[in-house]
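Asker: I'll drop the sequence and a predicted model, then ask my questions.
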Amino acid sequence: MITNIGQSTFENQLDSMVRECVKGKLETIMKEEMESFLRMNTQNEKTKRMVFTHASWIQDMADWRIYTFHEIAKMSFKPSCFLRTNVEKSG
C-alpha cells in the first residue's frame, strides 16, 4: 500500500512536469504562429493597398487594360507595365 502511494505521488509529479513542459511548448508555438499570421496579414494589407491604389490609377487612364488583382500583384508597379503600347495595339 505504501508503494502505491509513493508511485501515485511520483506519477502526479511527473504528470505536472509533463503538463508544464507541454503547456510551455504550446504557448511558444501559438505565439510564433500569431506573430507569423500578423506579419503575413500586415504584408498582405500593404500589398492590397498598393494594388488598390494602382488599380484606381489605371482606371483613370484613357487607355487601360484589365488585369486581375493577382496579375497586378505579380508585376512591378511601374505605370508603363499597365499600358498597352502602340506596337501592342497594332500587332
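Answerer: Okay, I see it. Just so it is clear, the structure is predicted and the values come from calculations on it, not from any experiment.
Asker: drop to CA atoms for contacts and neighbour counts, all remaining ones
Answerer: Fine.
Asker: show me where this structure has its helices.
Answerer: Remark: helices assigned in the chain by DSSP state H are 2-59, 69-74, 86-90.
Asker: packing partners of the last one?
Answerer: Under the contact definition 3 or more CA pairs under 8 Å, 6 or more residues apart in numbering; DSSP states H and E, helix 86-90 sits against no other helix or strand.
Asker: and the comparison structure, right after this:
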Amino acid sequence: MADDLSSFWGPVTSKDWCEQNYVYSSFIAEFFNTISNISGILLALISLINALRQRFEKRFSVLHISNMILAIRSMLYHATLQRL
C-alpha cells in the first residue's frame, strides 16, 4: 500500500489512484490529475467575474467560489497525495 511510501511532501497518507506517482516531476505525485484542475479553477474564476459584473445574486458568487476551492483542494491532493 501507499502508506509506507515517502515523497517530497512527507509520507503518502492516501491510497494510490489511477496514475503512476512522480513520473513527470519530483514535486507532483499525479501530474495529469493535478494539472487538469487548472481548467476548473479558471472556469470558476471566469464565472465569478461574470456573476459580479452582471450583479447576480450573492448565491452565484458563493457557488463559484466553492467550486474554485474544490478545484484547488483537488489539485493539492493529487499533487501531494496527502489527506488535507
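Answerer: Structure's in. What do you need? For clarity, every value in this text was computed on a predicted model and none was experimentally measured.
Asker: what's the TM-score here?
Answerer: With the length set by TM-score structural alignment, normalised by the length of structure 2, the two chains reach a TM-score of 0.39; 44 aligned residues with a CA RMSD of 3.0 Å.
Asker: how about the helices of structure 1 in a markdown table, adding mean neighbour count?
Answerer: What follows is those, written out as a markdown table (neighbours: other CA atoms under 10 Å):
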| stretch | mean neighbour count |
| --- | --- |
| helix 2-59 | 12 |
| helix 69-74 | 12 |
| helix 86-90 | 7 |
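Asker: can you give me the neighbour number for the closest residue to residue 41 of structure 2 other than its chain neighbours?
Answerer: Nearest residue to residue 41 of structure 2, sequence neighbours excluded (CA to CA, 6 or more residues apart in numbering): residue 68, at 5.0 Å. By other CA atoms under 10 Å, the residues close to residue 68 of structure 2 number 21.
Asker: residue 68 of structure 2 sits in which helix or strand?
Answerer: Applying DSSP states H and E as the criterion places residue 68 of structure 2 in helix 58-80.
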